[in-house]
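Participant: Provided below are the primary sequence and the corresponding predicted coordinates.
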Amino acid sequence: MTDKTAMLPESFLFLLEQEEKRRQLREDAGLPALTILIDAAHSGGGQARHIRRFLLGLYNASHWPFELNRLRALDAELQQAALQVLALDWNGREVHTYVPGGDELFQSWWEWEASA
C-alpha cells in the first residue's frame, strides 16, 4: 500500500477494488466480442452494415447516431457481442484503440458507409 492509499478509508478502497474488478470483467468479455463484431463487419453479409453502424456510433456518435432497431437485425450471438462491446466502452477507453490500426479501420468504415 502506498502512503496515499494508506490515508483512504477502507470502504473507499474496497469500492475502488470492486470497480477495477468490474472494469476487468468488461474488458475480458468485451475484447473477444469486439473481434467477433469486426469479423462480422467484414463478412459482407446482411448484418455487416448494422454492425459497422453500431461500431461507428461508438467511434463518433454525433456523426453516426445508432438506431437501436438495428440490433433487432442481428442474430443472438452478434446482439450479445454488441452489448459486451457497449459495456467495454464504459471503461473510458475509445473502442477503436483496443484494435491495432483501429483508427484506420474505423475510418475506412466511415468512408464506406458515407458512400453507401
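Facilitator: Now that the structure is in, tell me what you want to look at.
Participant: can we go C-alpha only for contacts and neighbour counts from here?
Facilitator: Noted.
Participant: got the buried residues for the helix or strand hosting Leu37?
Facilitator: In this assignment (DSSP states H and E), Leu37 forms part of helix 10-41. For helix 10-41, burial by neighbour count (16 or more other C-alpha atoms under 10 Å) applies to 23, 26-27, 29-31, 33-34, 36-38, 40-41.
Participant: next one: stretch 97-112
Facilitator: Tyr98, Asp103, Phe106, Trp109, Trp110.
Participant: what about the closest residue to the fourth one other than its chain neighbours, how many residues close to it?
Facilitator: Ranked by C-alpha to C-alpha, 6 or more residues apart in numbering and with sequence neighbours excluded, the top spatial neighbour of Trp109 is Arg52, at 6.7 Å. The tally of other residues near Arg52 (other C-alpha atoms under 10 Å) stands at 21.
Participant: then the one 3 residues further on?
Facilitator: When neighbours are defined as other C-alpha under 10 Å, Leu55 has 26 of them.
Participant: now for it: which residues touch it?
Facilitator: Leu55 sits next to Phe106 when contact means C-alpha atoms under 8 Å, 6 or more residues apart in numbering.
Participant: same deal with Arg49?
Facilitator: Ala41, Glu113.
Participant: got another, please set it beside the one above:
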Amino acid sequence: MSDKKKYFHVIANNEPREAFDKGACAIRRIMSAAGSGHEHADYLRLFILSLYDSGFWPCDLDHLRLLEPEYQLAVLQVLALDFAYPGSIRLYLEDHEELLHRWWNEENRRRRRYGTMTWSIPRL
C-alpha cells in the first residue's frame, strides 16, 4: 500500500496513535520548511495558515499539487492528525503564535499588493 493510501486508510479506520506520531513529525517538517528558503515555502506557509484559520486562509489544492512528493505526504499526515485529534494542530500552532503572526502579516501584505483577498501564487 502506498504511503498516501495508507494515510487515507488511517483516517477511514480511525487509527489515531499512528496518525498522531506521523502527523507530529510532519507538522514540524512543514513548519521548518515553511520558515526557510525552501522553494515551496510560500505554499507551505499558506497551508499552515489554513490550518490555523481556514475561513480567512482557504487552502488551494493547486498549491499543494505543486509540492514535492515528500511534502505532499507530510500534508496528508498532518490532515490525518487533525482528523484523528481534532484541535491538536491548532494547539500546536498556538505554541508558535509569534511565527504565525509574522507569516499572517507577510501574506496580508502580499494580498494587498495584488489587490485580492484570494491571492494566488504565480504558476510555475
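Facilitator: Perfect, I can see it now. Just so you know, these numbers come straight off a predicted model, no measurement behind them.
Participant: could you get me the TM-score between them?
Facilitator: Between these two chains, after superposing, the TM-score reads 0.75 (TM-score structural alignment, normalised by the length of structure 1); 97 aligned residues with a C-alpha RMSD of 1.8 Å.
Participant: ok, back up a step: which among the buried residues of helix 10-41 of structure 1 gets closest to Val85 of structure 1?
Facilitator: Lowest distance from Val85 of structure 1 to those (C-alpha to C-alpha) belongs to Gly30, with 4.9 Å.
Participant: how far away is whatever residue of structure 2 lines up with the closest one from Trp104 of structure 2?
Facilitator: Using TM-score structural alignment, the partner of Gly30 of structure 1 in structure 2 is Gly23. Separation of Gly23 of structure 2 from Trp104 of structure 2 (C-alpha to C-alpha, to the nearest Å) stands at 23 Å.
Participant: how about Val78 of structure 2, what does it touch?
Facilitator: Listed by C-alpha under 8 Å, 6+ apart, the contact set of Val78 of structure 2 reads Lys22, Gly23, Ala24, Ala26, Ile27, Ile89.
Participant: one more time with 7 Å
Facilitator: By C-alpha atoms under 7 Å, 6 or more residues apart in numbering, Val78 of structure 2 lies in contact with Gly23, Ala26, Ile27.
Participant: and Leu64 of structure 2, by the same measure?
Facilitator: Contacts of Leu64 of structure 2 by C-alpha under 7 Å, 6+ apart are Tyr43, Gln72.
Participant: hmm, try it at 10 Å
Facilitator: His40, Tyr43, Leu44, Leu46, Phe47, Tyr71, Gln72, Val75 (C-alpha atoms under 10 Å, 6 or more residues apart in numbering).
Participant: which residues of structure 1 fall in helices?
Facilitator: Ranges of helices in structure 1, per DSSP state H, are 3-6, 10-41, 48-59, 76-89, 102-115.
Participant: can you redo these as JSON lines with distance to Pro65 of structure 1?
Facilitator: Conversion of these to JSON lines gives the following (distance: least, C-alpha to C-alpha, whole Å):
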{"stretch": "helix 3-6", "distance to Pro65 of structure 1": "41"}
{"stretch": "helix 10-41", "distance to Pro65 of structure 1": "17"}
{"stretch": "helix 48-59", "distance to Pro65 of structure 1": "5"}
{"stretch": "helix 76-89", "distance to Pro65 of structure 1": "14"}
{"stretch": "helix 102-115", "distance to Pro65 of structure 1": "13"}
